[in-house]
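> Got a predicted structure here, sequence first:
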Amino acid sequence: MDDSRRRPGNLPADTTSFVGRRRELTSARALLSRTRLLTLVGLGGIGKTRLALRLATEVQRSYPAGVWRVDVAAVERADLLEHATLAGLDLEHAAARPPLAALTDQLYGRRLLLLLDNCEHLLDPCALLVSRLLAALPHLQLLVTSRQALGVDGECPLPVPPLAAPHPDRPRTGPDMPNEALELFVDRAAAALGEFTPTQPQAHAAALICHLLEGIPLAVELAATRLRTLTCRQILDRLDRRFDLLTQGNRAAPARQQTLRAVLDWSFDLCTPQERILWTRLSAFAGSMDLEAAEAVCPDAQLPPAAVLDLVAGLIDKSVLIREEHGARVRYRMMETIRQYGRLHLGEPDERQALRRRHRDHYLTLVLRADHEWFTAQQATWACRLDQERPNLRAALDFCLDTPGEAGAGLRMAAALWSPQLGADHLEENRLWLARALAADTARSPARIAALRADGWLALLVGADEAAAARVTECRALAAELDEPRASAQAEQLAGLAALFADDLATGVQLLEDTLARHRADGDHGDAWSALFLLGLACCLAGDSRARALCQEGLELCERQQAQWARSWALWLSGLQELLLGATAAAARRLQESLRCGPPAHNRLGVAQCLEVLAWTRAQQDRAPEAAELLGAAQSLWQQLGTRLPGVGRLLRHHTDCEARLRRALGDEAFTRSVQAGRALAVEQAVDRALERTPGCRSAATASPLTGREQQVVRLVAQGLTDKQIAALLVVSPRTAQGHVQRILVKLGFTSRTQIATWTTRSQR
């Protein structure tokens, strides 16, 4: 007989194959070797039980007294928990003896692993039982699964994520990009059909199903069983009604696990009444949200603003919300399945409409504030924040443009959000919103002029010259009709930009000089810088002797206002000016400094311009292979952005001259290879090449897998501080500090605090 069958315990045999989870198993095994209480925490249907059973099976040789599972989900009352544990461990119990005493007496001195499965509905009784068992039984280890951590001293919670399910159309960024969810789908489809070998279209549709279900194992399995009656494409088309679709589960499973809706009903019922209200109202958000947004949108007479913070914490604890750190701010995200469930419980149409209006009001205020504070030290922060809020901004604009009487707010929002200063990415999408807003609200107003200017600017960038000309004409006519100074200056600036793109530099210089004078008179630093930048570019291309002074003035204005995003553009213009004067070394320094001004993801248009002009610079420095690679990287960005390269007519001639020079230097074949190599680079890799650094030269903070708080803890561990000392310094509980250290060890693949200290020292060097 196999030795494993004689080993004590009651683990059930697998009835289906176990898919994926290599990383989670590695982390869990490492933690189990260092803690007596490991809790697998996650959303219902995420696979906690299956992961726990596989982990228990893999480690059972380490427990002479066996590995035992107690299914707490079957226990309905707290006073029966200890009795159920005795029964699960197959222990005797005299009726007159307290069950806890019987447990501790019979288990004392025995090394075993006890798996308490599905504890969320008896959280406090389970926490009390676990605390008493750990105190009384020094050789006992506990593995717990729950939708919420127990909150017991010494507990090490390990969040269980969904299965990996990358988007099938998204380029891979690393050598190991598994699609565990698709592997599970194919496996369960084969079990349902007897055989399933998907064709390429079927595989693509299946991968999309897994992506849209966000890798939730139960949802993926339920979708796979639908292949008995539907094709992959038909399942995909019905995922917007997923709670009606994913209903045919394993009839042998508990009722709460047989359908996707039943799983979430169970989670919803475990929440307090106010947590349920917040869950449903947070479903009005798209993507993620911060605490400020939740406190602005969700409260009313039923839900006071002061309660939101604690309720958010409760939903995080129950795995309804996912906490994510973004620099100095924390954001909260709902998985789409949880969001759709929340929307099913939102209530009457009037309540939904009021909630959507509060959501719109919050984001309109946010956008107008960003526009007002744009040319300040907050510029980079706003660029990042607005990029994070893009899904919510889309939802707010949809509300404005689909709801009678709200179009005016939509026009103000579109004009302020995607003005020329902010329109550095998503160019075609931005134009679609502006077109919808302009069509929905035809009132003659300064907001319309701002929207016309924004749309005209973007039309020039994407090469829609006729549309841009129409916007210039309408913008100038409306400005003359309204006789509003700032609006008139904006209209003339758009006309000057159009002349610049048409290579009519004389007209462009004249119009932009007039615009600059008007903005200076108004005292508007942001508009003045914009006009100053465009006038400097026009003079630079025209060979006007004022170009250098204008470049310097624009750079100094950015530095006085500490506007880093605008400073990157000012440095680009200064680099271009140096190149056109033949100072290639100075040009390269300015362009590289521009690329260092901020994360490239928030200014891809600026990065493309820098890579392009730096390629011309390297070509003139006889560094042909490097120049061709940079040219390819810039081409890739132009294509991704949907803009013409590089925009202004005279700049396009410089690109053509550079390409001809590189072909002569390298030959057609070598030139093409270098350009293709550049096109294959991700934007961060292209910036690394341009700055002449390798990825390993980045700071430890950039390259580290740790969060900001975990990096703080790492530095304190490296100083030799204990968990208690770290907790005091960070004003957290010792248990929280211990949890941080445990997660750091897992993420870095270490087993001791000494290894953390050594790694920190090496990273700093």
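Cool, got the structure. Residues are numbered from 1 along each chain as shown.
> all contacts plus neighbour counts: C-alpha atoms, from now on.
OK.
> what about the closest residue to Val472 other than its chain neighbours, neighbour count?
The spatially closest residue to Val472, leaving aside those adjacent along the chain, is Ala495, at 5.8 Å (Cα to Cα, 6 or more residues apart in numbering). Close neighbours of Ala495, defined as other Cα atoms under 10 Å, add up to 27.
> next one: Ala469
That count, for Ala469 with other Cα under 10 Å as the rule, works out to 18.
> what's in contact with the helix or strand where it lies?
Assigning secondary structure by DSSP states H and E places Ala469 in helix 465-482. Under the criterion Cα atoms under 8 Å, 6 or more residues apart in numbering, residues 444-446, 449, 452-453, 455-457, 459-460, 487-488, 491-492, 494-495, 498 lie in contact with helix 465-482.
> and these, which of them are in helices?
446, 449, 452-453, 455-457, 459-460, 487-488, 491-492, 494-495, 498 (DSSP state H).
> structure B:
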Amino acid sequence: MISDADIQNTLGNDPDNQDSLPLLVDRCKNPDRIVIPFVGAGLSKPFGFPLWGEFLKACVGNRPQLQDKINTRLASNEYEEAASDLTNALPYGVFQSKMAKAFGHSNLSSKGLSGAVDQLTRFPSARVVTTNFDRVLETCFRQNGIELRCFCGGDPQYAVEALNQGQPFVLKLHGDWEHPDHRVLTLLEYEKAYGHSDPKSIDMSRPLPELLGLLLKSRCILFVGCSLAQDRTMRTLRQISKQYSEHIQHFAIVEKPDGGSPDQSAASIEKRRNELAELSITPIWYPKGQHGAVESILTYLAEQMETVFPRPRRDKIPDLGNETVGREADIAELASRLTGDSAADRLITILGAGGCGKTRIAVEVANRVKSHFSRGVGFVPLSDLQIQREDRNLLPSRIGKELGVPELPKHPPHESLLAYFRSGKHLLILDTCEHLTEAVSELAGSILGECSLLKILVTSRRVLGSAYESVYPVSPLAVPASADASASDIAKSSAVQLFIQRAKRRCPDFALDDSNAKYVAGICTALAGIPLAIEIAAARLTIRSPAEMSDETAQLLNEQIKESHLSHWKTLSAAIEWSYRLLAPRSQQFVRDMSVFVGGWTLEAAGAVCDPALQSNDVKDLTSELVDSSLFVRSEAGGRSRFRFLDPIRQCMQQERTLDEIQSQQERHARWFLRLAEEAAPKFLTGEQRKTLDALQPELDNFRQAIGWARDTTLPEIALRIMVGLWRFLEIRAYYTEGLSLANKVLAIPGTESAPELKCRLLSGAGMLKYRMGDFAGAETFFEQCWHIAEARQDSVEMADALSGLGLVAMMKGDFKTAQERQERCRTLEVANGNPRNAAVATYNLGFIALGRGDNETAIARLREALNQFEAAHNDRERAFALDSLARAYIASGRPLQEAKNSASIALEIRRKLVDNKCSADSLRTLGWAAVQAGDYESATNRLKEAMMLARGVDDTRGISEALELLALMNANLGNDANAVFLVSAAAKIRGAYGYALPPALVAQREAALERAKTTMGGEAYHAEWNRAAALDLPDVISEALPASFRKQ
């Protein structure tokens, strides 16, 4: 933390700050008066955004007369007049294009935002006010996992509401670069917002002055990055402040004036202090030219506030459970390197033998440096991941899942990681990588090359061989120089300290003294200072004395190797074997049986996989014994106990097994997880969905193991049954890449044709995974394979599944006739099969198709029928689908729009609870459509903007194209014909590239709007606007369409 003395030193030990800074700290730590930052352009400047005056000068171009006029205006702080001159002199489209280029999204797309602005995300209120037009604040907060609701000066009534509740927001007093209708930029716009161009005559009844008044009289404001020059904004704030007899003290972080001579400097400082005092602002001065001090001040304030308002962390760091011994120097060195600026330390590999404490060191380092990595620290265990060359997507997919990064449909999973790690300072820890060195090296090189603020810490027994890699070797703990030394000298050894600490956990009365010191020294020396070996030995203190253990470890080690040098791994193996030999035969068998699990197990799973002769009480007793012996590790997840091995112990125990044991253990393991998958499958689409998904999540490694064993031993039926039960879990939890990889491997097992029903069901599941990824051609291939097998067998259940999938694909392609035919046949089969859930889905699909064909009454009837069935089954996920489609049918049929809003709102609520961003965007578009129809364009804009944001986040190009169509309709209704034409052309390009169809209900409205636009604009202007969008590449179409979506002409 930055100390009080450090920050005063940074500020030049200015006497003026000795009282003012503590006063600001006191305000910041007061929970009854939250400090709200008022952010100026100075905080956006480091990211390439111009100051306002710089932008206005740059807009002039090669126009000498205009240039002189603008320079004169700016010299007099007449920014609004200068903006008016420019907007009058330049065509609207040119000026707006310059705004987009200077302040738009493209300037932030590849930047990780750090520095002073990043420290604001640590302020507990997460509420910010600004007059900036760029999106630096919103982007930086989003990078740190905080979604800010944005309010503009054009809708201050909502901002007043926001001020009176605790939700995060950014209040953009003068609007945003892409929303001219809410912008306060020109003199005319200023007069409209404030009632008069002269601050002395502003209308305090106007919403924006009223809002500013509320801020100044009821909130403590901290001005940062603001020039606070004598421009119109400053004069306006002063005038508003005069309206109130009681004033709250505000603060400003400002550069201290320097007038040249001491007398001139003193006069400049006094003049500046008086100007600020008129606004009740107390300055926090920093030395002239030392703008980096702003970040230091904000960091200091954030740290002070975190002592009162602890900052929630998004870190994923495991709990070690006990104190680390003897590693302070390693931890400090690694922490220093990771927080330093050296390019050589962006990828550090902690290299060492098994059991030497690499993982523990990495976790301690993570906790030491986490405050430095504003976007968080992610710990990803990889000991159980097995990949082949063709499975390289599995590593980024696994990392993404561990960190909660969703895969982007139609994109390889490493692109999702790139988007995530570009967002700011991250530390990624990859644990146990010696079996994945090539894959880890390749992925690390890929993401480090594009994510400048990312650092990676790896633990491994082998170097990666990456060009970015810096190796940090870890040695065992220091052992006593001599066993004959005094107890006090022996106790100085870190290896002995670890033994004592772990021994006290088993025997609280244990103490090192002259009677046992030499034996403890002998144990630690024999075990070569290897931490895990020492822990295992200390755990045996309950049944062995130090003297007995010293003799036994020495004897065992002598047996292991007589003449050659004893490696660290052999020492650890010998220690594990010694502990294992002390167990009774029944316990030894139980340990060997448990080594079949990957990633842990529950007591129920242990009972299913161990020797069938053991009873449940035996399993509990044996598990407790082995936890006490430090051979098992206990943890808790979801209220249930789980157990696991440390990786070196598991490896040693697996080597103790016979071939017959391996076969029987693997089979019992696979059959247990087969049972688990088949019991869970029917619950995935019921009210028990969340509970069932959560129960299966920690078992995913075991499912991978079971499927791999069934594949390797050519047991296609077991592999098929597990995947058939599991694919819906993989779909709902968005394991698209890995789910398809597993499905393809299972389908490739020789003999799957002997289980055609199972093969059909897995083909259908694989088709749905492809469908969710937006790969409709790939989905169709799987569904067709399913159909051919099912039809040949006249298997009505699987024929229905295949028809349902093929109907979905046809529907997405806009072939509604084929889609209806397939869903009708599907529904008939499902009714005959007695499958109510699938029959309800088919009914829903028929309603959706009817809606697409414009048969709204049939659509409403079908969708209501499906909705009733979903509600009866407590199937909320599919209930939301029916509600959203019903809302669309209500809109298309001309029914009261409130009915549509009610249905879509309920659907949105369900989808938000499920954290389903793609479907939430669908419901937001439905609400946006209803608002367009109602002429409520403000609501439509807000809904469609959020829908676009969510759709872009999950790469839902179909959703983006539909949102653009709705925005085009809104623009056409407002008379913004050029915008409407551009947006329709952009949407058409996206749909054409991906084969999406537009719902007929929108087609008619779109065509009518285009005809009006062509008549109004004239053919030449119409085609120019259409071709402008058509000429862009697909990514540019979306980027260019966004500002046009909300632009006024």
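Alright, I've got the coordinates. A quick note: this is a predicted structure, and the numbers were derived from the prediction, not measured.
> so where do the strands sit in the stretch 501-650 of structure 2?
633-637, 640-644 (DSSP state E, counting those that start in this stretch).
> Output those in a markdown table; the columns should cover mean neighbour count.
Formatted as a markdown table, the strands of the stretch 501-650 of structure 2 follow (neighbours: other Cα atoms under 10 Å):
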| stretch | mean neighbour count |
| --- | --- |
| strand 633-637 | 14 |
| strand 640-644 | 16 |
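> right, so of these, which gets closest to Tyr890 of structure 2?
Closest approach to Tyr890 of structure 2 among the strands of the stretch 501-650 of structure 2 is made by strand 633-637 (44.9 Å; Cα to Cα).
> how close does that closest one sit to structure 1?
For strand 633-637 of structure 2, the mean distance from the matching residues in structure 1 following superposition reads 3.2 Å, by mean Cα distance after the TM-score superposition for structure 1.
> before we move on, the earlier item: just list the residues touching the residue nearest to Val472 of structure 1, thanks.
Ala495 of structure 1 neighbours (Cα under 8 Å, 6+ apart): 472, 508, 511.
> what about 10 Å?
453, 456-457, 468-469, 471-473, 475-476, 489, 501, 507-508, 511-512, 515 (Cα atoms under 10 Å, 6 or more residues apart in numbering).
> Could you do Ala380 of structure 1 as well?
374, 562-566, 597-599, 602-603.
> if I look at it, how far off is Leu532 of structure 1?
20 Å (Cα to Cα, to the nearest Å).
> All the strands of the stretch 51-200 of structure 1, in order from the start?
Counting by DSSP E, counting those that start in this stretch, the strands of the stretch 51-200 of structure 1 are 67-71, 112-117, 140-146, 155-159.
> Quick one: the helices in the stretch 301-450 of structure 2, in order.
Assigned by DSSP state H, counting those that start in this stretch, the stretch 301-450 of structure 2 shows helices spanning 328-339, 358-369, 394-403, 413-421, 437-448.
> Quick check: Asp622 of structure 1 touching Cys658?
No. Shown here, Asp622 of structure 1 and Cys658 do not form a contact pair, counting by Cα atoms under 10 Å, at 11.1 Å.
> So which of these two has more stuff around it?
Neighbour count, other Cα under 10 Å: between Asp622 of structure 1 and Cys658, Cys658 has more, with 23 against 13.
> with structure 1 superposed, average distance for the lengthiest helix in structure 2?
In structure 2, assigned by DSSP H, the helix with the most residues is helix 659-680. Compared with structure 1 after fitting, helix 659-680 of structure 2 has a mean deviation of 1.9 Å; criterion: mean Cα distance after the TM-score superposition for structure 1.
> between the very next helix or strand once past that helix and strand 640-644, what angle do the directions make?
With elements assigned by DSSP H and E, the helix or strand that comes after helix 659-680 of structure 2 is helix 689-696. Counting by axes from the mean of the first three to the mean of the last three Cα atoms, to 10 degrees, helix 689-696 of structure 2 lies at 30 degrees to strand 640-644.
> Now do stretch 415-426 of structure 2: which range of structure 1 does it align onto?
On structure 1, no counterpart of stretch 415-426 of structure 2 exists by TM-score structural alignment.
> Quick one: end-to-end length of that stretch, please.
Termini of stretch 415-426 of structure 2 sit 16 Å apart (Cα to Cα).
> Cheers, nothing more for now.
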